[in-house]
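Asker: Show me how the following folds:
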Amino acid sequence: MDCFAGATIPKPFDIGIPFYSVENVTANDFEHTKFITKAEHTLLSARIKIEKGDILMTRIGSIGECKYIDWEPEASFYVSLALLKCNNKVDSRYISYYSNSEQFKKELELRSLFYAIPQKINLGSISEIIICIPSKSEQTAIAKVLSSMDKEIESLNKKLSKYRALKTAMMQQLLTGKIRLG
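Answerer: This is a model prediction of the structure:
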């Protein structure tokens, strides 16, 4: 697995090419981003380019949060993120899920800069993290099961949101006397 750092922040714009930061990864929101010019993006992506199947990992502030890139991005990223590129022996979705494990968090903590404020981990230290890697087929199977569970959780959360909205509307009707119960 190779690790790459992003760029320091160029002058942001209201429109242009998305420029991802820690906030985008931690909020899992890649719609509301800062933007840079096409020229700046071309310059930054000549060194390293975010591609579908890569992982963005926070390395400053809230370290170790990962986002698997499951879309075709045209974007650059800030220096507070590391871009993880996996070789063909590793399923990057597996690595993304593994990053939530206790073992990964312990490895991350051992290699982070203890006295840095905010918390920080260097790129070299990220590449030294020991990861339990089963066979590629098992990695893929694990990632598939966990992905299915994520989809089910998302579906349940949508239902829960609908029921909460229904309850709020019902409370409004009942508590204001618009609807009376016998």
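Asker: make it CA atoms for all contacts and neighbour counts henceforth
Answerer: Will do.
Asker: now the helices for this structure?
Answerer: Assigned by DSSP state H, the chain shows helices spanning 22-27, 38-47, 92-98, 102-111, 123-127, 136-175.
Asker: I'd like the structure of this one too, to check against the first:
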Amino acid sequence: MSNPSSFDSPLNLPEGWHLSRLGNIGRFTKGSGITKADLVETGIPCVRYGELYTNHNYVIKRFHSFINEEVAATSKRIHKGDILFAGSGETAAEIGKCAAYLGNEEAYAGGDIIILRPEKADAAFLGYSLNHETINRQKAKLGQGYSVVHIYPELLKKIVIPLPPLPEQRKIAAILSTWDRAIELLGKQIATKQRLKKAFMQRLLTGKVRFPEFEEDWKEVHLGEILKSRNEKSPQSEQLQLYSLTIEEGVTPKTDRYDREALVKEETIKEYKIVHPYDIVYNPANLRWGAIGINTFDKSVLVSPIYEVLYLRDPKQYIVELIFAILSSPRQITKFSRFGEGTIYERISVKIKDFLSERIIIPRNYNEQHQIAAFLNRVNWEIGTLQEEQRLYRLQKRGLMQKLLTGEVRVRV
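Answerer: Take a look at the predicted model:
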């Protein structure tokens, strides 16, 4: 076996730290079974490999899937201190994402999960360290496959990790978990605000609850009377930058994840659709999941040419923020879903002609439109403020991970 120090690593290790291959700090085993059909609403907790990408970050804090005793009997039990790796994934950049299990509850790991049972390192520390970018680069190089990427125990054993003394490992994990708790608390506050917003929207956007100064009846209109399709295109430039449309954040600057997933596709694209300020954008293929947004930036941006871009025909008659609130409401998204066309479920799309043929109800009175929009904008501002605070905490934590997990900054034990 080659010397771990010969492995690709930019680190100058501080005193007391050493490099170790994963195969030297614990034993590897594999999960087994647990298909989607095996799941029950309540029962014995389990982890499926896809949940390591979607639900578990660094540490497994709560379970999202359950099985019965019969399925558990043929599955692999996990124990406190185990590290669970996703053995399959869509990209090499994300392969092997992992989380530490620190609980005492009886639980099981499904197929395509690789389990490391460490004997010479702190599990919580490993949960953070094994998701650090320097380790992710090693996992990416070891991943095998293209359309589906795999990684195996024999490959994970080769990964080299910098390890401080055990007391320092525990202190680093405790510091990072403090940031995690703050991020999680903000997440709960955001979720509460979003539930309140949903309740407000259900009442205000249907006229069930109205501001007392307005009594005029609402009217029903075709979206085609309010909105018009925009099909302006341009290549990327310093003035027109490429943005993405996400279900969670709407029109937003591209993320690293978007860059990785879209890189190959974008090489063949010469021009993108222009989205001016307060234009509405939706993804025909994912509208049923809520993929609709509004450009609230004070500049025009570019989006994928597969998206539909719309603008307000008469800003003096309608408030675009209210129109968007109606279009993005759960009730309206459900109505759009019935227009879906296509034979493969994942490719069902909502065509622009069907979108614009939909009818909505809206206040006749412009001032009432404005007051509803202003109220919802205040709620959105409160949510956005919390989201920005959470984003800053994540940035701080990312900086801490870089310094603490490489030994650039030492902690007192």
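Asker: TM-score for these two?
Answerer: The pair, once superposed, lands on a TM-score of 0.79 when counted by TM-score structural alignment, normalised by the length of structure 1; 175 aligned residues with a C-alpha RMSD of 2.9 Å.
Asker: Of the helices of structure 1, flag the one that's most buried.
Answerer: Highest mean neighbour count of the helices of structure 1: helix 92-98, a mean of 22 (counted as mean count of other C-alpha atoms under 10 Å).
Asker: picking that back up, between the helices of structure 1, which one is closest to residue 58 of structure 1.
Answerer: Closest to residue 58 of structure 1 of those is helix 22-27 (C-alpha to C-alpha; 5.7 Å).
Asker: got JSON lines for the helices of structure 1, with distance to residue 76 of structure 1 too?
Answerer: Output for the helices of structure 1, formatted as JSON lines (distance: least, C-alpha to C-alpha, whole Å):
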{"stretch": "helix 22-27", "distance to residue 76 of structure 1": "12"}
{"stretch": "helix 38-47", "distance to residue 76 of structure 1": "6"}
{"stretch": "helix 92-98", "distance to residue 76 of structure 1": "19"}
{"stretch": "helix 102-111", "distance to residue 76 of structure 1": "24"}
{"stretch": "helix 123-127", "distance to residue 76 of structure 1": "17"}
{"stretch": "helix 136-175", "distance to residue 76 of structure 1": "26"}
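Asker: Residue 62 of structure 1 is nearest to which of those?
Answerer: Once the helices of structure 1 are compared by C-alpha to C-alpha, helix 22-27 is nearest, at 7.7 Å.
Asker: Please work out which residues of structure 2 line up with that closest one.
Answerer: Aligned using TM-score structural alignment, helix 22-27 of structure 1 spans residues 49-54 in structure 2.
Asker: To residue 4 of structure 1, which of the helices of structure 1 lies closest?
Answerer: Short answer: helix 123-127, nearest of the helices of structure 1 by C-alpha to C-alpha, at 6.9 Å.
Asker: Provide the aligned range in structure 2 for that closest one.
Answerer: Under TM-score structural alignment, helix 123-127 of structure 1 corresponds to residues 153-157 of structure 2.
Asker: chain center to that stretch, what's the gap?
Answerer: Relative to its parent chain, stretch 153-157 of structure 2 has a centroid offset of 27 Å by C-alpha atoms, centre = their mean, to the nearest Å.
Asker: now swap in stretch 90-108 of structure 1 and tell me
Answerer: Distance of stretch 90-108 of structure 1 from its chain centroid, counting by C-alpha atoms, centre = their mean, is 12 Å.
Asker: Map residue 381 of structure 2 onto structure 1.
Answerer: When structure 1 is aligned by TM-score structural alignment, residue 381 of structure 2 is left unaligned.
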